[in-house]
Every structure is written in C-alpha cells, then in structure tokens.
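Participant: 3D model of this:
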Amino acid sequence: MMGSSEGKRIEEVLSYPILLAERIRAAVDEAESFKLECGEVGKQVDRLLQMLRILVRFTTAAQFLYERPIRRVVAEVSRNLERGLALVRKCKHHNIFSRVVAITSVPDFKKLLNLLEASVGDMRWLLSVFDSENGGATGGIVLSLPPIASNDPIISWVWSYIAAVQMGQLADRIEAANNLASHAQDNDRNKKIIVEEGGVPPLLKLFKESSSADAQIAAAYALRILANERERVRNIVSEMGIPIVVLVLGDSPTTVQIQAAKLVARMAEHDPVAQDDFARENVIRPLVTLLSFETFVDDPKAQLGKQSIHSIVQINKEMEKYSSSNSWNYRPHMNSYSSSSMEGSSSSRGGNHRKERENEKPEVKLQLKISCAEALWMLARGSVLNSKRITETKGLLCLAKLVEKEHGELQYNCLMTVMEITAAAESSADLRRSAFRTNSPAAKAVVDQLLKVIKESDSSTLQTPAIKSIGSLAKTFPARETRVIEPLVAQLSSRDQEVAAEAAIALQKFAFPENFLCMEHSKTIIKFDGVPYLMKMLRGSERTQLHGLILLCYLAMHAGDSDALEQARVLTALEGADRTVLAQHPQLKELVSKAIYQLSLYHTGVHPQRQSYAP
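Facilitator: Down below sits the predicted model:
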C-alpha cells in the first residue's frame, strides 16, 4: 500500500479508502449472517468515512500540505478497510457451498473492530494535526499519541513538529523547529527519522523565506544538528539547500548569518560533495567579506609594508562592492529553481543589513567571524580548488591580520584555515606559484604571523598548525630565508613533545632530498644548533624518536662533513638506532644506512665499505 501510493497524488490516495468504506456500507446492508457484528462494523466505517471526507476538504484547501503522515495513516486505514470488506462480504450467503467455505466467527469481528477503532484513533489524531478548525497545525502543536505510533512515539511527535513547521503560525513554526532540533540532539536514530519523514524541506523553507530572524535561526540550528553525517547532508543538498544557505548568508541579520556560516561549516565538514557545491555557488566570497568586516579599519598600515597597503585598499573596495550589491548575481551555477525563486527576495533585501552589522554588539560581531573562519577552514580542508579560491578573494591577507590581532577561537580557526591552504599548496605547484610567491604581500603577512605564533605563543594548540603551515611551505622559501628555520629549530627543544615532533616533521620538509635546497637548509638547521636538540629527541617518546631520527639522517646525508655532527657523536647514535628504533620501523633501515655511510666518509679511521650500505 505505502510503496504503491508514494507516486500518487494525495487526492488519489484518499479516494481509495473512501471507495472501500462505501463498499463496506453496501455489504453491511446485504449481510445475511452476523448482522449485529456487521452493524458495529458499519458504525465504525461511517465514522471513518466522515473523517476521510473532512480530510479531503482540508487537503484540497491547504496551500502547503505535509503529506507524509497522511499517506502513512491512510495506507493503514485502507488495509483495515480491505480486511473489513472481505469479512463483511462473507456474511452474504448464496448457497450451502459458500456457507461451508466462508468460515466466519465472532472473534474475527472483534479483531476487525479493534483494527477499525485504531484507524478511527489515527484519523482523529490526523485531523487534530491538520484541521485548523480543530486546533491542528495552524492552531498549535499536537503531541497526543495515535495508535499507529504506539510502539514508537517519536514518529508521531516528528510528524506533528514537521507539520507545524510547514503549515503552522510563525510562533508554532519556531517552537516546532526548536523541538525538532532537541529531538535530533538525542540520538542519530531521531535524526534519521526526521530526515526520512520529510523534515528537511520545511526547515529549508522556513530558513529561506521567514521574515523572522528567530525563525531562521531555529531552522538553521535544526538543520545543523541533522547535518552530522554524509547521507543526511546529501539530503539537504538534494533539496536545494546549498543555494538557499548561500542566499541567506549573503544578506541577513548578523545573528542569522552566524547560523548560516555554521551550517556551511557542518555540511562541508561531513560531505565533500557539499564542500564542492558550496564553492561552486561562490560561498567563499561572502564568507571572506564577512570575515574581513572592520578587520582593516583600525590599523591599515600595521606590519604589512607599502605593497600590502595597496592590497588593503583593494580588499576594502571589494568588501564595499559585495556588501552593497543588490543581489548576489555572481553565483554562476544557480539552477533555474534557485535563481528564479530566490532572486526576488535577495534583490529586495540586498545590502539592508550592513548598517545593522556595524551597530551590533562586539561579541556578536566576533561570533560571526568565528563562524565564517570555521566555514572557510572546512571548505579548504583537503581541497586545492577551494584553497585557491580563498587566496583569490584576498582571504590570506584577512587571515593574517586576524591571526595577528585576535585570540582564542577566532585565532585558532584562522590558523587552521591557513594550515589547510598551505597543505593544499604543498601538493599543488600551481597554488604555490599563485598564492605564495616570495614577493606576495599576503604570503609575507601570513608567514610573519605564523612565525610570531611559533615563537611567542605558549599554546601547543596554536603552535601546531602554525608549525605545520611553515613546513608545508618549505619548497617556497629560498636559501637566504633562514628566519623561517630558526624558530622551528628552537621548538625541537619544546617541553611539549608533540610540538617538538611537529617541528621535526616541518624541518624534514626543508631537508628532504627532493627539496631543491635541501643541502643549504640542512646546513642552516645545523647552524641554529638543531643537532643537540635532535640527539635529545632520540631519548624522548616513540614519536619524537622517530621524527628526530629521520631529520638526523637527512642532515647526515646532506651535511655529513659538519663538525657539529661529529661532536654530537651522531654516527654512534645512528648505529644504535639500527638496533632500537628500526626494530619498530623497519622501513627506515635504508635511510639510516645511507646516513651512516655518508657520515663514515668523514670520520677518521672508519672504512665505508664495512658499513651496511654502499651506494
């Protein structure tokens, strides 16, 4: 029933049980046995018939109808009416043979009457939800329990809330959206039920069309709770959620933009398809616009040099241009649905909220930037294309300034965004050339702030992404740029062994044989006293031992004649590592052998041919 009715119009779905009920009434009148029982069946069918007709009138008049519970309940009612019709028809006996075949008993009628009573209860609940004259969806949220949901009450509550979100008055829509979010928070099963029962479209509609910021916030929050798993994110995407979110983000009250940015972050975090689709809808530009809001006003000349001032002027022009735009028409990939249905609202509201944003409380402005930075972080994560898009919107300069002047969560989110962009640059020569040229003001500003965090911060949470970012950019630094190596070497002696290990990993990328300047960088690492720190790391945790050993091997291979290596007895240490660390990491055996061989060439009295490796 349910499966076969899914593709039918709701009028067709409702016409079937009405037809069944009318046939039962006729069969009751023709019954020759069990007339009392058939009469009781007729009474219940009359009640169902009356309620079905009321429901038909309501569905015909309703502008926005939530059909899911109607289809489920009516399918169950139809099944019970089919049973009733079959049983009542057996009570019309034509001959002795049919009397023998049609074995009917009072318990059969009792069972049928119980089923029909349950259907009456289901229909009564359905009308209470949908019929405004009886206090339904347009008159309040109904939380009574219909028989169909007696074993799983969450179903009926979800139906009632979704109906209220789609069809209710504004206050009820807000309350229902908040209740959906509350139930979704309880467990993933509830999230799955809300999505399966059609909760996403009305939430998106409320988020897009409502004139109430509270309603938009409630809808966005519920959607964000649902969007913690790939398939549910895909459901939001399939319901045209991405262009709606981008539209609302572009021009709405600040509190709504905060929730929109958080929703972007959550969806991009859990689904690479959403991550790509958001970028295609050009969500990055409004995110950078909002993140840059008032960022360069206070101190336009701070630490960014003459060339950077020009960049600041340009970015301020861009921010003004996009903030005052009447419609976000730069979205080239909007399909016919999104462009036609959204253009009207965006053009009428465009730019209306910039002044409001300027007058917002500082903590609200801060929360907006935190949310936008997190969204950019999730969009950049693992994506070369999105990272490139961020750099093309002057996002690097903005991120550098915020890392410099902010603290806490905003500074962390900006650092994580930079870390993802630099990781993408590490794997993409094109991105390195376009965004991290040595004469780029934005690249210089980013590097300056990363180094400042590495040197001055006492938080490993902040130091770690900064260290990783410098390591990812290792191929972009010329040999003379020794200032980026010195703070990394200093962190090899960090009390936090994870920070020390990350510093060693970053320095490995400078000394890695495939780095064109590996020999020069290796000598610089030694010059800044990296060798003693690395020798200490060999006595640390397993992770620090491993990465300290790898970096020592690179130094030995590229600067084996260094006195610092000989004085620190690195050769002896490597020979010892052959028996300890390599037992756990046998893949390093060849690397250690190469390093031992290279060092032995410069040690008096040592015969290279006796070592375990000979090139």
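
Participant: use CA for all of it now, contacts and neighbours both
Facilitator: Will do.

Participant: L415 is in contact with E404, isn't it?
Facilitator: No: the pair L415 / E404 is not scored as a contact, 10.2 Å apart, by C-alpha atoms under 8 Å.

Participant: who has more neighbours, the two?
Facilitator: Taking other C-alpha atoms under 10 Å, L415 and E404 do not tie; L415 has more neighbours (29 against 19).

Participant: quick one: contacts for the more buried one?
Facilitator: L399, V403, L462, P465, A466 (C-alpha atoms under 8 Å, 6 or more residues apart in numbering).

Participant: and the nearest residue to L450 once chain neighbours are set aside, how many neighbours?
Facilitator: In this structure, L450 finds its nearest non-sequential neighbour in A466, 5.1 Å apart by C-alpha to C-alpha, 6 or more residues apart in numbering. A total of 27 residues lie near A466 under the criterion other C-alpha under 10 Å.

Participant: ok, the one 10 residues further on next?
Facilitator: Using other C-alpha under 10 Å, T476 is surrounded by 20 other residues.

Participant: stretch 501-519: end-to-end distance?
Facilitator: 21 Å (C-alpha to C-alpha, to the nearest Å).

Participant: got the contact list for it?
Facilitator: With C-alpha under 8 Å, 6+ apart, stretch 501-519 has contacts from 464, 467-468, 470-472, 474-475, 478-479, 485, 488-489, 491-492, 521-522, 543-544, 547-548, 550-551, 554-555, 558-559.

Participant: helix/strand/coil for L385?
Facilitator: helix (DSSP: H, G, I helix; E, B strand; the rest coil).

Participant: who are the neighbours in contact with R354?
Facilitator: Counted by C-alpha under 8 Å, 6+ apart, R354 has contacts S323, S324.

Participant: please give the structure of this sequence too, so both can be compared:
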Amino acid sequence: MEEEFSYLILLADRIRDAVKETESFKLECLQVSKQVNRLSLMFRSVIRLSTNTTTANTNSNTNTNQSSFYERPVRRIISEVSKTLEKTLALVRKCRQGNCFFHFLTITSAADFRKIFILLDTSIGDLEWVLSVYDVNSLDSNGIVLSLPPIACNDPILSWVWSYIAVLHMPSLSHRVEAANQLASLAIDNDRNKKIIVEEGGIAPLLRLLKQGSSSPESQIAASNVLSNLATDRQRIRMIVSEHGAPIIVQVLNESTMSVQISVAKLVSRMAKNDHAAQEEFARENIIRPLVSVLSFDTFLDEAKTQPQKPTSFHSLVKINKDLQGGSGGGKSNVGICRSGTHNKYEKENVSPDVKLQLKINCAEALWMLSRESISNSRRITETKGLLCLAKIIEKETGDLQMNCLMTVMEITAAAEMNADLRRAAFKTNSPASKAVAEQLLTLIHQETSPSLQIPAIKSIGSLARTFHSRETRVIKPIVLQLGNMNLDVATEAAIALGKFACPENFLCAEHSKTIIEYGGVTPLLRLLRPGNDRAQIHGLFLLCYLALNVDSGEGLERARSALEGAARSSVLMQNYPSLRDLIPNAISHLAVYETGVYTLMQSYTI
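Facilitator: Have a look, this model is predicted:
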C-alpha cells in the first residue's frame, strides 16, 4: 500500500513541477495543481490511517477486538487515481514552453482539461469516501457510511459491501455486529450480492468475528447468519473452508451458548448439504462429537437408573475411573462424558425449552446433512453411540426433531447397505443400538399414517435387509401390510424394501420370500402392477419375479404367471428396463415348470 501511494505522490510532484513550466492554459494548469495538491494531502492521510492500524495490530496481539485495515476498495481506487494522474501529467506537459504543436492542439487541449477536471473531482470524491469510511470518528451511531463513492456510482451495492466489510475490520464490536447484520440482509436478496461479498473479501473478517466474539453471543450469531446466507453455493463454501472456517466453526460449536450453537449448527447443515468436501472437512475437525453430545442432552439421563446393578471387580473400577478421566477410547468420543459436560454447561444458561428444542432440531439436521451419502461420517456417528440417541429421540419426540433424526438414521442405514464393514460393526444382531433403531422404525411403519415418516422408515429397514435373520419375521410383516397402502409412494417403497429381502444378493432370500408370501404379500403386490405408475409397476415386477424364483408354491402365486406374461408382452417395459428382459422370462419359466409338475403329480394320483 505504501509503495503504491508513494507512486501517486511522485506523480503529483511531477504534475506540480510541470505546471511551473507551462506557457499555455496557465489558469487551467493552476486549477489542476490545486486539485492535485488536495489529492496529495489525502494520499498522506490514508497512508497514516493504514500505518497506524497496522502498528496497532502489531503491538496488541492480545486484543481480541483489534482492528485491521481493509485494503480492497482502496486498491481499486488507487488504480483509477493512478490512471487519472498519468493522464493529467501527459496533458500538462503539452502546455510547457517550446511545444511546437501548441497552436494545433488548442481546441483539443481545452476539451481535455474539462475531462481531466471531471476525473480529478472523481478521484477526490473517492478518497473522501475512503477517509470517511476508515475514520472511526466519522462513523454514525451504527458505524455505517452509506454515501456513494464516484467509483461505485453505477453499482451502489458494491459501495455498501465495501462500507460494511470495512467496519468489520474496526475495533468497535457493536458496529461490527450492525455491519454483519446488514451484510446478512444483502446476502439474502440474490446471488449477485453474495458473489460481491465473497469477492470483496468478506469471509475472513466474518470468521474472525465469529471466533473472537465469545463475549458477545450477538456478534457470533450475526457472523454465522451471514456465512449461512453465503453458503448456498459450492464455490463460496470452499472459500469459507479455505479461510480455515471449519476449525473455527467447530470450536464455536463446542464452546458457545445455546443461542449461538443454534445458528452455528444451521451453518454446518447448510455447508454440509451443498458441498461434499465440507462434509469431510468438518469430519476431520471431529464435529460429530459435539453434535451428538448436544443431541443427547437430557436424552439418556434416566437410562442408568433403569439398568440393574452388576457386581464390580477391582479391575472394572479402575477401567471406569480411566474412562471418566478420558483416558480410554482411542480418540473416540465418550457420549456419557460429553453429556455430563453439556449438562453442567447448560445448567448455567437460563434458556427456555423452546430454545433447547430448536438447538436439538438444528443439530439433528446437521448430523443428517453430514451423514448424507457419507460412509465415513455415518461410521463416526455410530462410533459415538449416536444411533442409540437417535432411536430414543425418534421414540419420544415429534415434529422436526423426530424427522431430522429419522432422516439421519436413513442415511446411516443407506451407508451400511453399501459398506459391509459398517453394517457388521454398527448393526450387529445383539447390539442394543441396532435393536432400538429397528424397533422404532417398525413402530413408525406400523403405527404412523404420515407418508413423510413411513417412507424413510421403510427405506431404512430395506437398507438393513441383510442384517436380519430368517426367524425375525416381525420385521417383514409391517412392510408387507404397507404394500396395500392407499398412498402409492408408501406402497412402492414397501415393494422396494421387500425386494431387498427377496433379491438373490440376500443370502436368506428364499426364507424371506416364503415369509412375504405367508403374510399375504402377493395380492396387494399384483395391484401395484396396474398401468399408470411406472415406478410402482417396475419395482412391483422385480419383487414378484424374486418371489416366483425363490418359492415354488404359495397363496397368490398362481396369478403371478399371468401378470408376468402380460408384462413380458409390453415392449415399452422391456425396452426401457433391460434388467427385466431375462428376469421375467426366468420367473415365468420357473412357475410353468412348477405348475406342470403339480399337474403331473395330480394325474398320477388320479390313475
């Protein structure tokens, strides 16, 4: 900055020296000299302002609200002023003694002077705006300067963004909060405003306000709100991450009050939803632990009382003591310890139940977005005993909190379906968390009437199809009942889930297929095959083919052959879904062989 301003001062000196040597347009040149002198004084004022700010920062490392100098608009203005002074110097030099082309350039030079006066006035106006914005004593009660510099007269949003970001670099916390709130309002309006805020360097001071405003929840909420409004695009999210935003956000989530945690959890959810790289970055900063900790607050407090006391050996006491001190766990978070710390922390806050509920809703949504299509994050949630916490909340809560926890479970089970290691580790048959999750999912499928709850519950059970033993027929019955649901989407999801039980990839497909038929699954399944909804028809055909191939007899299978033959005659289905081309003929052939065998056997008995 000083070097660039030094060049401007040098240009101003050259212009003044050239004015002294002029022989023509002396009055105009004297006017130019006055304007250039004014600019030169402004240059020095801006240099002093930036130097004092830099020196104050160097000497006050312990000041959490220290100011810094925002260079972005100044550099833009310096560039324009430099061009103006270069043009001015070239014009003034034409008026020096000995210019043989003077008489030919008189008219052009007069017009040029008028243009130069306008350009110099513009430069003066720009620098006046800089001094008004950066001089703390000139700010109003809100700390905002909304005057327009000439450089941004065609784009007032740019000057407002400059003003707000400049205030974010200043020491007054109340002014910074107001500037952040104004930026949040601008960011809501449209994507162009968001782009300007990011391009003009707004992310770094917002993160600094979020980190340093621990004494002021209002400032942290204001900063996180702006960042949430910006985090609707992958590129902008990666700008936040590149400014080391993830560790700052996780730290604030760990240490802040409930009101701040609500807005920060919303920010985490927004970033994780719109960028997979942000999911992984948050995971590396171990954000799962505080989210599960907050979510489990008041959830398991009565669980220990219901468990029977067991004899405790000396070695067990030692291990328990180490656990309580955080000495074991291999880096994995201990939910009990986190819950205790969270409980003690929140006891100091006098907050309403509505605030606690909103915090849990936002944390559950953040877990949902973090686990979405992420095997590693799903594994981390199960390692923190988050599954048991989610199951308890699904059981006891309603509304958005129950829905967000259910969607998180759906994402975890989808990850487990894709990854055998996660499936074996998190959904063991004898695992209390696995049993609790399955129990709540089946309850929702059986008792709920809302498709928004039934569909994710059915999907989750379908994803876990390979974890259930053949004797666990109670899992299949509620889903079979939903094949006849009046809501076609619910019935279709039931067919998809049952298809995962009956498909050849499932080792127990034959046993599960028998159970589906025994519970009367064929009759409602045939209704799904009616034309009108391709999705329902296709998944219904897959399930019917699996049942026909896995089971030789059963109620309703005699009608399956005609339904499959009708589908085989549909050229549209066969062309659009190649996987059915071989499956349907094989199922028809298997049913035909069985029926022929039965007919032959009946004839032998008759003879």
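
Participant: out of the contacts of stretch 501-519 of structure 1, which are inside helices?
Facilitator: Judged by DSSP state H, the subset of the contacts of stretch 501-519 of structure 1 located in helices is 464, 467-468, 470-472, 488-489, 521-522, 543-544, 547-548, 550-551, 554-555, 558.

Participant: neighbours of the corresponding residue of structure 1 for S45 of structure 2, how many?
Facilitator: Using TM-score structural alignment, the equivalent of S45 of structure 2 in structure 1 is I54. For I54 of structure 1, the neighbour count with other C-alpha under 10 Å is 13.

Participant: ok, average deviation of the strand or helix carrying I54 of structure 1 from structure 2?
Facilitator: When elements are assigned from DSSP states H and E, I54 of structure 1 belongs to helix 35-61. Averaged over the aligned pairs, helix 35-61 of structure 1 sits 1.1 Å from structure 2 after superposition, using mean C-alpha distance after the TM-score superposition for structure 1.

Participant: what about that helix, distance to the chain center?
Facilitator: 47 Å (C-alpha atoms, centre = their mean, to the nearest Å).

Participant: what does stretch 289-298 of structure 1 give?
Facilitator: For stretch 289-298 of structure 1, the distance to the chain centre is 25 Å (C-alpha atoms, centre = their mean).

Participant: okay, buried residues for that stretch please.
Facilitator: T289, L290, L291, S292, F293, T295, F296 (16 or more other C-alpha atoms under 10 Å).

Participant: same thing with stretch 522-538 of structure 1?
Facilitator: For stretch 522-538 of structure 1, by 16+ other C-alpha under 10 Å, it's 522-526, 530-535, 537-538.

Participant: which one of those is nearest to G305 of structure 1?
Facilitator: Within the buried residues of stretch 522-538 of structure 1, proximity to G305 of structure 1 (C-alpha to C-alpha) peaks at T524, which comes in at 27.0 Å.

Participant: give me the element that closest one is part of.
Facilitator: Counting by DSSP H and E, the element that carries T524 of structure 1 is helix 518-527.

Participant: for E493 of structure 2, same thing?
Facilitator: Per DSSP H and E: helix 488-502 holds E493 of structure 2.

Participant: residue range for that helix in structure 1?
Facilitator: Under TM-score structural alignment, the match for helix 488-502 of structure 2 is residues 497-511.

Participant: next one: stretch 266-275 of structure 2
Facilitator: Using TM-score structural alignment, the match for stretch 266-275 of structure 2 in structure 1 runs over residues 262-271.

Participant: ok, and what's touching that stretch?
Facilitator: Under C-alpha under 8 Å, 6+ apart, the answer for stretch 262-271 of structure 1 is 220-221, 223-224, 227-230, 233-234, 245, 274-275, 278, 371-372, 374-379.

Participant: the residue nearest to L450 of structure 1 -> structure 2?
Facilitator: Under TM-score structural alignment, A466 of structure 1 pairs with A457 in structure 2.

Participant: same question, D186 of structure 1
Facilitator: Matched across to structure 2, D186 of structure 1 falls on D189, judged by TM-score structural alignment.
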